[in-house]
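> Here is a sequence together with a model predicted from it:
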Amino acid sequence: MYTPAPDTFLLAECAFKYRGAWALEIGIGSGAVAESLAANFKNVAGTDIDLASLAYCRGRNKNLMLVCCDAASAFGNVKFDLVVANPPYLPDDDEKDASVHGGPTGVETTIRFVKSALPLLSTRGAMLVIVSSRADQSALDAFLTEKKLKKKVIKEKKLFFERLAVVELTS
């Protein structure tokens, strides 16, 4: 399970400003962001491939709808007003850690999460994703351009080794 860190709190802070009927967190981890969503959304779902994370979240909040799946692959007809994700975003190094390393350039997992969520967004839906200055932003931007998605930086946080940003993606 991914332990809450500055990126988690940054995403939770930004997600708290949104409202609607349905919200989804891809890669729920500790559930900290989903709990922030529960304050302003009628229905909150979370996914993770880690059963321990889902069990931990179930113990903390019985009102979350939790699904063990990769990204958002288990959802078909539900349309979400907001999808959030704090995917592994660092480029791979010699010691790959699936909780933080998002592929060779650091954006492969982010792209997979966004692809999975796109069909689930409501007409005016948005997706919030954490990105790192250490990842290949040009590869992510090329993907977003290909999918005709608009990217807006909502908030940034400078850490001693990188700059994190919450970006909003919309059609």
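Looks like it came in fine.
> CA only for contacts and neighbour counts going forward, please
Will do.
> Settle this for me: residue 106 is touching residue 87, isn't it.
No. Counting by Cα atoms under 8 Å, residue 106 does not reach residue 87; the two are 9.6 Å apart.
> okay, and the common contacts of the two?
Common contacts of residue 106 and residue 87 (Cα atoms under 8 Å, 6 or more residues apart in numbering): none found.
> Confirm for me that residue 22 is in contact with residue 39.
No. Counting by Cα under 8 Å, residue 39 is not a contact partner of residue 22; they are 11.8 Å apart.
> higher neighbour count, those two?
residue 22 (22 against 14; other Cα atoms under 10 Å).
> quick one, what contacts the more buried one?
41-45, 79-82.
> Kindly recompute the last result at 6 Å.
By Cα atoms under 6 Å, 6 or more residues apart in numbering, the contact list for residue 22 reads 41, 43-44, 80-81.
> what about it, which SS state?
In three-state terms, and counting by DSSP: H, G, I helix; E, B strand; the rest coil, residue 22 is strand.
> just residue 113 next, same as before
The three-state assignment at residue 113 reads helix, by three-state DSSP.
> Which residue, other than its chain neighbours, is closest to it?
residue 71 (5.5 Å; Cα to Cα, 6 or more residues apart in numbering).
> isn't the one you found right up against residue 111?
No. Residue 71 lies out of contact with residue 111 (Cα atoms under 6 Å); the separation is 10.6 Å.
> These two - which one has more neighbours?
Set residue 71 next to residue 111 and count neighbours by other Cα under 10 Å: residue 71 wins out with 26 against 17.
> picking that back up, adding secondary structure and neighbour count, write the contacts of residue 22 out as CSV.
Listed next are these as CSV, based on DSSP: H, G, I helix; E, B strand; the rest coil; neighbours: other Cα atoms under 10 Å:
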residue, secondary structure, neighbour count
41, strand, 19
43, strand, 17
44, strand, 24
80, strand, 25
81, strand, 21
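> Please compare the first structure with the one that follows:
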Amino acid sequence: MNDDRPELARQRDLDQVYEPAEDSHLLAETAREYVTADDRVLEVGTGSGYVATALADTGAAVVATDINPMACREARDAGLAVVRANLVEPFRDGVFDVVAFNPPYLPTPPEQEFDDWMERALSGGEDGRAVVDPFLDTVRRVLAEDGVVLLLVSSLTDVEAVRERAAAGGLDAREVADESHPFERLVVLELRPDRR
């Protein structure tokens, strides 16, 4: 007798993992331009592992993280080194040459929030920056001296507010890629420690 229960359970898990979309493609394409085979790379919020896999293809040493255990399993199954983590918490200071992050950025009123992993992968809270701001407050710590952060944000999250928060955390921000879509503009920000 064929037992489909494990396959059904896996499908339910995959329904709770963010799959690559336009934002993932833009971040992967942009980040590949920054990564060399000698780099130590961190992808925060890896979801299915799409961006981390693209970066690992350069020969770099890549670590992928996600807070969602099902995403961690999916990325591990894709052959990635994975740490279940909230943002950059478990990592030592000055470790990574490149950090890439496609955060949850959709502005979501509290009454429309759901308590599941897919919601966590999409919802950025009321202003779209509920995850972006804590990331910006902590990411500089894990950067190597000449490290760079590539952060994907949306016009829905107020790109200028993100740049201001980055500056408050000692990071210079500049737009290095963008794509326009019907309801938003996706932007990749390059963030580097402010040396002034």
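Good, I have the coordinates. Just so it is clear, the structure is predicted and the values come from calculations on it, not from any experiment.
> Got a TM-score for the pair?
The TM-score (TM-score structural alignment, normalised by the length of structure 1) is 0.92; 169 aligned residues with a Cα RMSD of 1.5 Å.
> The residue mapped onto the residue nearest to residue 113 of structure 1 from structure 2 and residue 12 of structure 2, how far apart?
Structural correspondence for residue 71 of structure 1 with respect to structure 2 (TM-score structural alignment): residue 87. Distance, residue 87 of structure 2 to residue 12 of structure 2, using Cα to Cα, to the nearest Å: 25 Å.
> And for residue 66 of structure 2?
Taking Cα to Cα, one finds residue 66 of structure 2 at 18 Å from residue 12 of structure 2.
> against structure 2, where does stretch 121-134 of structure 1 fall?
The alignment of stretch 121-134 of structure 1 onto structure 2 (TM-score structural alignment) covers residues 143-156.
> Mind listing residues that contact that stretch?
Contacts of stretch 143-156 of structure 2 (Cα under 6 Å, 6+ apart): 94-102, 184-192.
> In structure 1, what range does stretch 173-186 of structure 2 match?
Against structure 1, stretch 173-186 of structure 2 falls on residues 151-164 (TM-score structural alignment).
> returning to that earlier point: confirm that the residue nearest to residue 113 of structure 1 sits in a helix.
No. Counting by three-state DSSP, residue 71 of structure 1 falls outside a helix, being coil.
> Nearest spatial neighbour of residue 52 of structure 1, chain-adjacent residues omitted?
residue 1 (6.8 Å).
> Pretty sure that neighbour sits against residue 29.
Yes. The criterion here is Cα under 6 Å, and residue 1 of structure 1 meets it with residue 29 at 5.4 Å.
> between these two, what contacts are shared?
With Cα under 6 Å, 6+ apart as the test, residue 1 of structure 1 and residue 29 both reach residue 53.
> more neighbours, these two?
Comparing residue 1 of structure 1 with residue 29 by other Cα under 10 Å, the one with more neighbours is residue 29, at 27 against 17.
> List the contacts of that one.
Residue 29 of structure 1 touches 1-2, 53, counting by Cα under 6 Å, 6+ apart.
> about what we covered before: weed out the non-buried ones from the contacts of stretch 143-156 of structure 2.
95-102, 186-192 (16 or more other Cα atoms under 10 Å).
> Return the residues in contact with the residue nearest in space to the middle of structure 2.
Structure 2 has residue 101 as the residue nearest its centroid, 2.4 Å off, counting by Cα atoms, centre = their mean. Going by Cα under 6 Å, 6+ apart, residue 101 of structure 2 touches 43-44, 151.
> residue boundaries of the strands in structure 2?
Secondary structure of structure 2, counting by DSSP state E: strands at 40-44, 61-66, 81-84, 96-101, 143-154, 171-181, 184-193.
> can you list these in TSV and add distance to residue 33 of structure 2?
Shown next, in TSV, are these (distance: least, Cα to Cα, whole Å):
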stretch	distance to residue 33 of structure 2
strand 40-44	13
strand 61-66	15
strand 81-84	21
strand 96-101	11
strand 143-154	11
strand 171-181	11
strand 184-193	12
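> residue in structure 1 matching residue 108 of structure 2?
Residue 108 of structure 2 maps onto residue 92 in structure 1, by TM-score structural alignment.
> was I right about that match contacting residue 108?
No. At 10.3 Å, residue 92 of structure 1 does not count as touching residue 108 under the criterion of Cα under 6 Å.
> higher neighbour count, these two?
Set side by side, residue 92 of structure 1 and residue 108 show more neighbours around residue 108, with 22 against 18, by other Cα under 10 Å.
> Nearest residue to the more buried one in space, please, no chain neighbours.
For residue 108 of structure 1, the spatially nearest residue (Cα to Cα, 6+ apart) is residue 102, at 5.8 Å.
> ok, back up a step: from residue 155 of structure 2, how far out is the match of residue 71 of structure 1?
Applying Cα to Cα to residue 87 of structure 2 and residue 155 of structure 2 gives a distance of 22 Å.
> ok, now residue 54 of structure 2?
25 Å.
> Please pick out the residue of structure 1 most distant from its centre.
Distance-from-mean max, structure 1, by Cα atoms, centre = their mean: residue 94 at 24.8 Å.
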